[in-house]
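In: Quick one, fold the following:
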Amino acid sequence: MNGDRNTALGAFLRTRRALVRPEQAGLSTAGRRRVPGLRRDEVALLAGLSAGYYARLEQGHERPTRQTVESLKHALRLDESATVELHRLARPAARDRRERVSPHLLVLLGDWTAAPAYVLGRSGDVLARNALAAALHNRFVHRDNLHRMIFLDPAGPEFFRDWTATARAAVHDLRQVAGQTADERGLRELVGELAIASPRFRGLWAEPEPRGQVRPGTCFFHPDVGELDLRTEVFPITSAPGQRLVAQPAEPGSRSADALVLLSTLAA
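Out: Have a look, this model is predicted:
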């Protein structure tokens, strides 16, 4: 693995293997055991990895492939939330390739207080949010990418009340981007990750492209303020091709407008 050691991934793996009892994994408990939970070599065996490779993962010297992440998910008996976190930690930070938001746009976001607003990158990365969008999305584990929020995050199915419409629009968006930048490594990795981790994404990705306009869902649910009906307006950012400003205002005087005010107050 190039660059800094992935110490967060190593800490996660050590913590999770300590939580799995050998008998849960069908392993013998005979003899004295010096560690709680599973040993490194036992995790490696269960995941079909070499002991040396798994040791390097815990030391932060390797970046696991998507297949390795799936193997570790089963070996460590991870639930949905923990699997999301493992996928997040396995991805490189890629600071040198990350898209940047212009300072002027960041100022505009900071001054925009009436509606949730955020900036999306080419592959759906959430590059910046205003305070109200941060409050709206505060229950998500996957906050870095809109497609991961929809397909991989445990909060997604509850938050996106018309999940199917939202998911179809997300797949349509990814197809459009892939048609323009098919050679982009980050996009290929994102599609591969979603296809492996989400059967629902696999099914939609395999379907023919629908005819006509595909609109995202407009109905949301936040546990602190309840149901929200918001418009979704998308504005291309001409100074940064591929980036989009997404604003989600409520109808003035509506219950959803009152809910946004309450959410803003709670966040403050």
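
In: Could you use CA atoms for every contact and neighbour count after this?
Out: OK.

In: Name the residues of stretch 219-228 that come out as buried.
Out: C219, F220, F221, H222, V225, E227, L228 (16 or more other Cα atoms under 10 Å).

In: Please name the residues that touch P103.
Out: Taking Cα atoms under 8 Å, 6 or more residues apart in numbering as the contact definition, P103 lies against nothing.

In: which SS state does the residue lying closest to G242 once chain neighbours are set aside fall under?
Out: Distances taken as Cα to Cα, 6 or more residues apart in numbering put R122 closest to G242, at 4.9 Å, once the chain neighbours are dropped. Following DSSP: H, G, I helix; E, B strand; the rest coil, the label given to R122 is coil.

In: so what's R122 up against?
Out: By Cα under 8 Å, 6+ apart, the neighbours of R122 are V177, G242, Q243.

In: Turn these into CSV, columns for distance to L152 and secondary structure.
Out: Putting the contacts of R122 into CSV (distance: Cα to Cα, whole Å; DSSP: H, G, I helix; E, B strand; the rest coil) gives the following:
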residue, distance to L152, secondary structure
V177, 20, helix
G242, 23, coil
Q243, 22, coil
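
In: Most neighbours among those residues, please name it.
Out: Q243 (23 neighbours; other Cα atoms under 10 Å).

In: what's the burial count for the closest residue to it other than its chain neighbours?
Out: Take Q243 and drop its neighbours on the chain: the residue closest to it by Cα to Cα, 6+ apart is G121, 4.6 Å away. Look at G121: counted by other Cα under 10 Å, it has 21 neighbours.

In: ok, G121 to H147 distance?
Out: 11 Å (Cα to Cα, to the nearest Å).

In: compare with the first, here's sequence two:
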Amino acid sequence: MNSVDHRERTDSADHRIDGVGDPRRALGGFLRTRRERVAPEHVGLAGGRRRRVRGLRREELAQLAGISVDYYVRLEQGRATQPSAEVLDALAGALGLDGAERRHLATLAGARRGPAPRARVSPLLQRVMDAMAHLPAFATDHRLDVVAWNALGAELMGGLAEPGRRDRNQARYLFLDPASRDVFPEWEDRAVEAVGQLRVFAGRYPDDAEPAGLITELSGRSAEFRRLWATGEVVMCAAGRKRLRHPVAGLLHLDYETLHVPAAPGEVGLVVYVFSADEGSRDAAALARLATAAEEVPGARAG
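Out: Predicted structure coming up:
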């Protein structure tokens, strides 16, 4: 992973695609991957080569958390629902979960059925993004659809304003369009981010059929997606630096920040990505050239 990216990282739900959309199985899969990560000797248990399972056994984790083995087995198998906050806290402590992992565990444990949210770009948000004419910016929803952008952001990301140039779904673009590997030199890092975000959102909105359908589609069409999905990793971008390549601007080293737009009732919050370069740097000059080129692209602003 890119060492300068600052992210919240964890592993998540069952890597089996048919578990998508089922919060109980997602919770069980998350617990299993965390259990398999813990080295027995790190919690005072005997390890060694003779162990036939990775990490902790179920009964060992149950003992460390102070819960019955039967109850833990039912949790991991998706047969127990709505564990208490005390049980979740005990499991998190026994598994050594960090803050991000604890939040994801709570999300999976508390997922409730409900209508799929809709994404809406307010006129104000679009005006704000357009006003940042010299900073590339775009916004995504919980399905990784790019739903808004400014002219410079559209051009930087491979032609968002022109539907024929690239798919506006970030995951589909990464895994199914070879051109994405030219835009993103660290393609593997970007692919891991996309898979990690899909895991988070699939757990948060289990009744939205579109993310589940996207995951199923990509699993059937991309061996690399299947490989990354099987790792169970979750990555949520926060801030950092990325390299992007553009035919006009060349190779760019840009800082990025993520801004979270709160959700209105019945809607989903959006994530806005804003890129920048140090003033007076070669990258800033390249962005300025790209901004000039972007102004010439028809329909460069999102409608």
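
In: related to what we said a few turns ago, please say which position in structure 2 the residue nearest to Q243 of structure 1 maps to.
Out: Residue correspondence, TM-score structural alignment: G121 of structure 1 in this structure matches D141 in structure 2.

In: ok, its match - contacts?
Out: Contacts of D141 of structure 2 (Cα under 8 Å, 6+ apart): A119, V147, V268, G269, L270, V271.

In: Kindly check the end-to-end length of stretch 212-220 of structure 1 for me.
Out: 24 Å.

In: Name the residues of that stretch that are buried.
Out: Buried, per 16+ other Cα under 10 Å, within stretch 212-220 of structure 1: V214, P216, G217, T218, C219, F220.

In: So which residues of the stretch 1-150 of structure 2 form strands?
Out: 6-11, 137-140, 146-149 (DSSP state E, counting those that start in this stretch).

In: I'd like to know how many residues surround A134 of structure 1.
Out: 18.

In: does the equivalent of it over in structure 2 belong to a helix or a strand, and which?
Out: Matched to structure 2 by TM-score structural alignment, A134 of structure 1 sits across from A154. Element membership for A154 of structure 2 (DSSP states H and E) is helix 151-156.

In: residue boundaries of the helices in the stretch 151-300 of structure 2?
Out: Here the stretch 151-300 of structure 2 has its helices, by DSSP state H, counting those that start in this stretch, at 151-156, 170-176, 180-183, 187-204, 209-221, 223-230, 282-294.

In: how many neighbours does A131 of structure 2 have?
Out: 11.

In: actually V141 of structure 1, sorry about that
Out: V141 of structure 1 has 19 nearby residues by other Cα under 10 Å.

In: For it, list the residues it contacts.
Out: S81, V84, E85, M149, D153, P154, A155.

In: try 10 Å this time
Out: S81, A82, V84, E85, R88, R148, M149, L152, D153, P154, A155, G156 (Cα atoms under 10 Å, 6 or more residues apart in numbering).

In: Check R243 of structure 2 too.
Out: By Cα under 10 Å, 6+ apart, R243 of structure 2 lies in contact with N2, V183, F184, P185, E186, W187, L251, L252, H253, L254, D255.

In: now, among these, which is nearest to L287 of structure 2?
Out: L252 (8.3 Å; Cα to Cα).

In: what's the counterpart of R24 of structure 2 in structure 1?
Out: Checking TM-score structural alignment: R24 of structure 2 goes with nothing.

In: Surely A151 of structure 2 touches R127?
Out: No: the pair A151 of structure 2 and R127 fails to qualify as a contact (Cα atoms under 10 Å) at a distance of 11.9 Å.

In: burial of S180 of structure 2, as a residue count?
Out: Other residues close to S180 of structure 2 by other Cα under 10 Å number 22.

In: measure it to E76 of structure 2 for me?
Out: 37 Å.

In: how near is A128 of structure 1 to T68 of structure 1?
Out: 31 Å.

In: who has more neighbours, the two?
Out: Between A128 of structure 1 and T68, A128 has the larger neighbour count (other Cα under 10 Å), namely 21 against 15.

In: ok, that one touching P116?
Out: No: if you go by Cα under 10 Å, A128 of structure 1 and P116 don't touch, sitting 11.3 Å apart.

In: Find the residues that touch each one of those two.
Out: L109, A134.

In: which ones are touching the residue positioned nearest the centre of structure 2?
Out: Per Cα atoms, centre = their mean, the C-alpha nearest to the average position across structure 2 is that of Q197, at 1.5 Å. The contact partners of Q197 of structure 2, by Cα under 10 Å, 6+ apart, come to H142, R143, L144, A171, A191, G203, E233, V234, V235, M236, C237.

In: Quick check: nearest residue in space to whatever residue of structure 1 lines up with the fifth one, chain neighbours excluded?
Out: Residue-level alignment of A191 of structure 2 against structure 1, with TM-score structural alignment as criterion, gives A167. Across the structure, with Cα to Cα, 6+ apart as the measure, the residue nearest A167 of structure 1 apart from its sequence neighbours is I150 (6.7 Å).

In: roughly how far apart are the alignment partner in structure 2 of the one you found and V192 of structure 2?
Out: Under the alignment by TM-score structural alignment, I150 of structure 1 pairs with L174 in structure 2. In this view, L174 of structure 2 and V192 of structure 2 are 10 Å apart by Cα to Cα.

In: Now do the shared contacts for these two.
Out: F225.

In: and the match of A191 of structure 2, how many residues sit next to it?
Out: 21.

In: is it true that it touches G217?
Out: Yes: assessed by Cα under 10 Å, A167 of structure 1 is found in contact with G217 at 8.4 Å.

In: any common contacting residues for these two?
Out: In contact with both A167 of structure 1 and G217: F160, using Cα under 10 Å, 6+ apart.

In: In structure 1, what range does stretch 210-221 of structure 2 match?
Out: Mapping stretch 210-221 of structure 2 onto structure 1 (TM-score structural alignment) gives residues 186-197.

In: what about that stretch, how far off from structure 2?
Out: Once fitted to structure 2, stretch 186-197 of structure 1 is off its aligned match by 1.1 Å on average (mean Cα distance after the TM-score superposition for structure 1).

In: mind listing what's buried in that stretch?
Out: L187, L190, V191, E193, L194, A195, A197.

In: and T238 of structure 1, what does it touch?
Out: R244.

In: counterpart of it in structure 2?
Out: Using TM-score structural alignment, T238 of structure 1 lines up with P262 in structure 2.

In: related to what we said a few turns ago, didn't the match of A134 of structure 1 look like it was pressed against P136?
Out: Yes: between A154 of structure 2 and P136 a contact is recorded at 7.6 Å, counting by Cα under 10 Å.

In: Structure 2: matching residues for the helix or strand encompassing Y53 of structure 1?
Out: Here Y53 of structure 1 sits within helix 51-58, counting by DSSP H and E. Counting by TM-score structural alignment, helix 51-58 of structure 1 falls onto no part of structure 2.

In: That concludes my questions; thank you for your assistance.
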